[in-house]
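*Asks:* The sequence isn't on hand, but the structure is:
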């Protein structure tokens, strides 16, 4: 299990984003050399946890619970075959392109040591948005991506550190529940009956997912 590339995005002006700046950082490219990763601070104030990476719409992206986004090379390969075109590392806007790790089977609250010092904790799955769909230019993309339910995880930073391409990934903690990235994604993206199951992840669950699960429970009881 390892990091193939660490990918950084620069702001780019486009006509398909609703970000106030009119720019997006989804076009991420592999970085040369080590990259510092640290907690960027609360959502709406902090941006990316990856130094040199750009988050242009702080309303919906970035912050502590979306500090780092990981996507597996194996899943990029799946989409290469299905879409019939090459997809470079970083093509889905991921900060870490991984190899040898089933990132969608990762548990909420699972912790990874990357390289020598960085420790990341799985917080939620990526939610596809208009910018993502327009960037790829694929018809019906949000529906197709949602149906496959292999979104890749957002991660928070537990211990900051430097990482680089080729660094090993070690799972150093797996919590005692069954709430995976895939399950959390399915629940949030329409499987509302699954939402109460997410509460088993406890404090590790992204606050937005926790709020959605609690609201669903309250509605059922009213």
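*Replies:* Perfect, thanks for sending it. Computed from a prediction, not measured in an experiment: that's the story for all the values here. Numbers count the residues shown, from 1 in each chain.

*Asks:* Only C-alpha atoms from now on, for both contacts and neighbour counts.
*Replies:* OK.

*Asks:* got a list of contacts for the helix or strand harbouring residue 197?
*Replies:* Using DSSP states H and E, residue 197 falls within helix 195-198. Contacts to helix 195-198, defined as CA atoms under 8 Å, 6 or more residues apart in numbering, come from residues 179, 183-184, 187-188, 205, 209-210, 212-214, 216-217.

*Asks:* What residues sit buried inside the helix or strand immediately after that helix in the chain?
*Replies:* Using DSSP H and E, the helix or strand that follows helix 195-198 in sequence is helix 207-221. Using 16 or more other CA atoms under 10 Å as the test for burial, helix 207-221 gives 209, 210, 212, 213, 214, 216.

*Asks:* what about the closest residue to the fourth one other than its chain neighbours, how many neighbours?
*Replies:* Nearest non-adjacent residue to residue 213, counting by CA to CA, 6 or more residues apart in numbering: residue 195, 4.8 Å away. A count of nearby residues for residue 195, using other CA atoms under 10 Å, gives 24.

*Asks:* re the thing from before, can you tell me which of the contacts of helix 195-198 is nearest residue 168?
*Replies:* Checking these against residue 168 with CA to CA, the nearest one is residue 179 at 24.4 Å.

*Asks:* Help me confirm that the closest one comes into contact with residue 108.
*Replies:* Yes. Using CA atoms under 8 Å, residue 179 makes contact with residue 108 at a distance of 6.0 Å.

*Asks:* what number of residues lie near the residue lying closest to residue 13 once chain neighbours are set aside?
*Replies:* Using CA to CA, 6+ apart and skipping residues adjacent in sequence, the residue nearest residue 13 is residue 23, 4.2 Å away. Close neighbours of residue 23, defined as other CA under 10 Å, add up to 21.

*Asks:* Put this next to the previous one:
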């Protein structure tokens, strides 16, 4: 497992469909080592701080293995930073990555907190209106990390798994329950019980369960 690319970018306003859109989804690869804090990489930023960034979503990561799939489906190339990710990874996909996994990477220590929720800005960036829904349905969403120990990360760094939950829940499994099996009460309870799950996903699943129970 290693870092193919480190990608950062500050929010900017672009014209899409004749309308201005302020977004931080345009991330560009950098070759130099970058320091990552508990909130983000130096030189990086998000426009929508309600849905992006913060302690539980300090680092967005995306598996490079998916690029071939999207190239075949959409007949265009996808490269590092294409999905607004900070880390483009090799060897760690949604199938292997589990909520709560702790990795050493460079001089930092990071913990997987939740799947990535693809938003409309991914569609706008690529001019592909169906892309967010396709990412959800396939489970190829990417995922977020919180930073347990601040440090320096650079291209080529290896990820070393140093701790895993006693009840590992893969990102693909959590995605399936969240997006596809929306009435699977037992599975949602199991996911909510994972103490390292991000607060935003815990609240969302708890709200869904409460709604189902009250109906």
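*Replies:* Here it is on my side, so go on. Please read all numbers here as calculations on a predicted model, not as lab measurements.

*Asks:* all strands of structure 2, in order?
*Replies:* Ranges of strands within structure 2 are 2-8, 12-16, 19-23, 28-30, 34-36, 59-63, 87-90, 102-105, 108-115, 143-149, 151-153, 159-163, based on DSSP state E.

*Asks:* Distance from the chain centre to the first one, please.
*Replies:* By that I understand strand 2-8 of structure 2. For strand 2-8 of structure 2, the separation from the chain centroid amounts to 13 Å (computed by CA atoms, centre = their mean, to the nearest Å).

*Asks:* Which strands and helices lie in contact with it?
*Replies:* strand 28-30, strand 87-90 (3 or more CA pairs under 8 Å, 6 or more residues apart in numbering; DSSP states H and E).

*Asks:* so it versus strand 159-163, what angle?
*Replies:* Relative orientation of strand 2-8 of structure 2 versus strand 159-163 (axes from the mean of the first three to the mean of the last three CA atoms, to 10 degrees): 100 degrees.

*Asks:* and the angle from strand 2-8 of structure 2 to strand 59-63?
*Replies:* 130 degrees.

*Asks:* Kindly report the same for the last one.
*Replies:* Angular relation of strand 159-163 of structure 2 and strand 59-63 on a 0 to 180 degree scale: 110 degrees, by the same axes, to 10 degrees.

*Asks:* Strand 159-163 of structure 2 corresponds to what range in structure 1?
*Replies:* Counting by TM-score structural alignment, strand 159-163 of structure 2 falls onto residues 169-173 of structure 1.

*Asks:* Mind reading off the mean deviation between the matching stretch and structure 2?
*Replies:* Superposed on structure 2, stretch 169-173 of structure 1 shows a mean distance to its aligned partners of 0.8 Å (mean CA distance after the TM-score superposition for structure 1).

*Asks:* tell me which residues in that stretch are buried?
*Replies:* 169, 171.

*Asks:* what about it, distance to the chain center?
*Replies:* 17 Å.

*Asks:* how much space is there between the alignment partner in structure 1 of residue 109 of structure 2 and residue 113 of structure 1?
*Replies:* Structural alignment (TM-score structural alignment) places residue 109 of structure 2 against residue 119 in structure 1. Using CA to CA, to the nearest Å, we find residue 119 of structure 1 at a distance of 4 Å from residue 113 of structure 1.

*Asks:* Going by how many neighbours each has, rank these two and give me the top one.
*Replies:* Taking other CA under 10 Å, residue 119 of structure 1 and residue 113 do not tie; residue 119 has more neighbours (23 against 20).

*Asks:* Give the burial count for residue 64 of structure 2, as a bare number.
*Replies:* Neighbours of residue 64 of structure 2 (other CA under 10 Å): 23.

*Asks:* Check residue 107 of structure 2 too.
*Replies:* 14.

*Asks:* For the most centrally placed residue in structure 2, which residues are in contact?
*Replies:* The residue lying closest to the centre of structure 2 (CA atoms, centre = their mean) is residue 143, at 2.7 Å. The contact partners of residue 143 of structure 2, taken as CA under 8 Å, 6+ apart, are 60, 61, 62, 94, 112, 113, 114, 115, 116, 171.

*Asks:* Find the nearest non-adjacent residue to the second one, please.
*Replies:* With CA to CA, 6+ apart as the criterion, residue 61 of structure 2 has its nearest non-adjacent residue at 4.6 Å, and that residue is residue 87.

*Asks:* For that neighbour, give its distance to residue 81 of structure 2.
*Replies:* Taking CA to CA as the measure, residue 87 of structure 2 and residue 81 of structure 2 are separated by 8 Å.

*Asks:* Need the overlap of contacts for these two.
*Replies:* Taking CA under 8 Å, 6+ apart as the contact rule, residue 87 of structure 2 and residue 81 both touch residue 7.

*Asks:* who's more crowded, the two?
*Replies:* Neighbour count, other CA under 10 Å: between residue 87 of structure 2 and residue 81, residue 87 has more, with 28 against 23.

*Asks:* Show the contacting residues for the aligned residue in structure 1 for that one.
*Replies:* Residue pairing (TM-score structural alignment): residue 87 of structure 2 is matched to residue 96 of structure 1. Each residue near residue 96 of structure 1 by CA under 8 Å, 6+ apart is listed here: 3, 4, 5, 6, 7, 68, 69, 70, 71, 90.

*Asks:* of those residues, closest to residue 29 of structure 1?
*Replies:* Nearest member of the contacts of residue 96 of structure 1 to residue 29 of structure 1, counting by CA to CA, is residue 7, at 4.9 Å.
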